[in-house]
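S.K.: The sequence and its predicted three-dimensional model are supplied below.
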Amino acid sequence: MFISNAYAQAAPAADPGLMGSLSTFLPLILMFVVMYFLMIRPQQKRAKEQKAMMDALSRGDEVITAGGILGKVSKVSDTYVTLEVSANTDIVVQKNSVSTLLPKGTLKSL
């Protein structure tokens, strides 16, 4: 009775323009750029180095497999590598399971 009803008025819609929408998405775009340089690019570089190492495997190389087996490469095929792990003991592993190429002379007991 003594208080009159108050009605909210709609404010006119503001047009943010190009700068308004760009400043809205700028943090998201910046986050993707940082993610690319910190995570995706180094991973691609490591994968390229690993592939080059697997392609360069040759007889006599000393390697470590992903399972931790140390051996000397005695035969290389397209998808498999035969490793000599001790005298007269050979194992066949997949080529992509070779994780590290060791310097020559690391395994002296073979």
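M.R.: Good, I have the coordinates.
S.K.: From now on I want contacts and neighbour counts done on CA atoms only, so please keep to that.
M.R.: Noted.
S.K.: Contacts only, for the most centrally placed residue in the chain.
M.R.: Residue closest to the mean C-alpha point of the chain, counted by C-alpha atoms, centre = their mean, is residue 43 at 2.8 Å. Listed by C-alpha atoms under 8 Å, 6 or more residues apart in numbering, residue 43 has no contact partners.
S.K.: quick one: it and residue 98, what's the gap?
M.R.: Note on residue 43: its distance to residue 98, by C-alpha to C-alpha, to the nearest Å, is 17 Å.
S.K.: try this one side by side with the last:
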Amino acid sequence: MANFWPLIIVAILFIGVSYFFGIRPLRQREKQHDQMVLELEIGDTVITAGGMYGKVDSILEDSVIIEVESGAKIRMTKGGIVKREGDSIDLNRQY
């Protein structure tokens, strides 16, 4: 039975390291994105996951309508907004 303790300790350490280098940063990024989406205002310039730039025309409960350069209005989920223009991106962040 005593031979199993090192194995258990290594397994616990592996789970801890996996959490701090994998799951925890992912949750922090999700919280930052959720906060950014909550702070969206009409008129903000945003960048979508598809790389399109547009201005927020209206904000609905689960979606956003953005107006792109051509004047077309596109409805998309709030999760499709990657960032607001002017918000900084940390290029040194490890993903």
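M.R.: Done, it's in. As the structure is a computational prediction, the values presented were derived from the model and not from experiment.
S.K.: quick one on the thing from earlier: the corresponding residue of structure 2 for the residue nearest to the centre of structure 1: what secondary structure?
M.R.: For residue 43 of structure 1, the aligned residue in structure 2 is residue 26 (criterion: TM-score structural alignment). Following DSSP: H, G, I helix; E, B strand; the rest coil, the label given to residue 26 of structure 2 is helix.
S.K.: now the strands for structure 2?
M.R.: 45-48, 53-59, 63-67, 73-77, 81-84 (DSSP state E).
S.K.: Of all those strands, which one is nearest residue 17 of structure 2?
M.R.: Between residue 17 of structure 2 and the strands of structure 2, the shortest gap by C-alpha to C-alpha is with strand 81-84, which sits at 28.1 Å.
S.K.: In structure 1, what stretch matches that closest one?
M.R.: Residue span in structure 1 matched to strand 81-84 of structure 2, by TM-score structural alignment: 98-101.
S.K.: What are the contacting residues of stretch 74-82 of structure 1?
M.R.: The contact list for stretch 74-82 of structure 1 (C-alpha under 8 Å, 6+ apart) reads 57-60, 73, 83-84, 90-96.
S.K.: buried set for the longest helix anywhere in structure 1?
M.R.: Criterion DSSP state H: the longest helix present in structure 1 is helix 17-35. Counting neighbours by 16 or more other C-alpha atoms under 10 Å, one finds that helix 17-35 of structure 1 has no buried residues.
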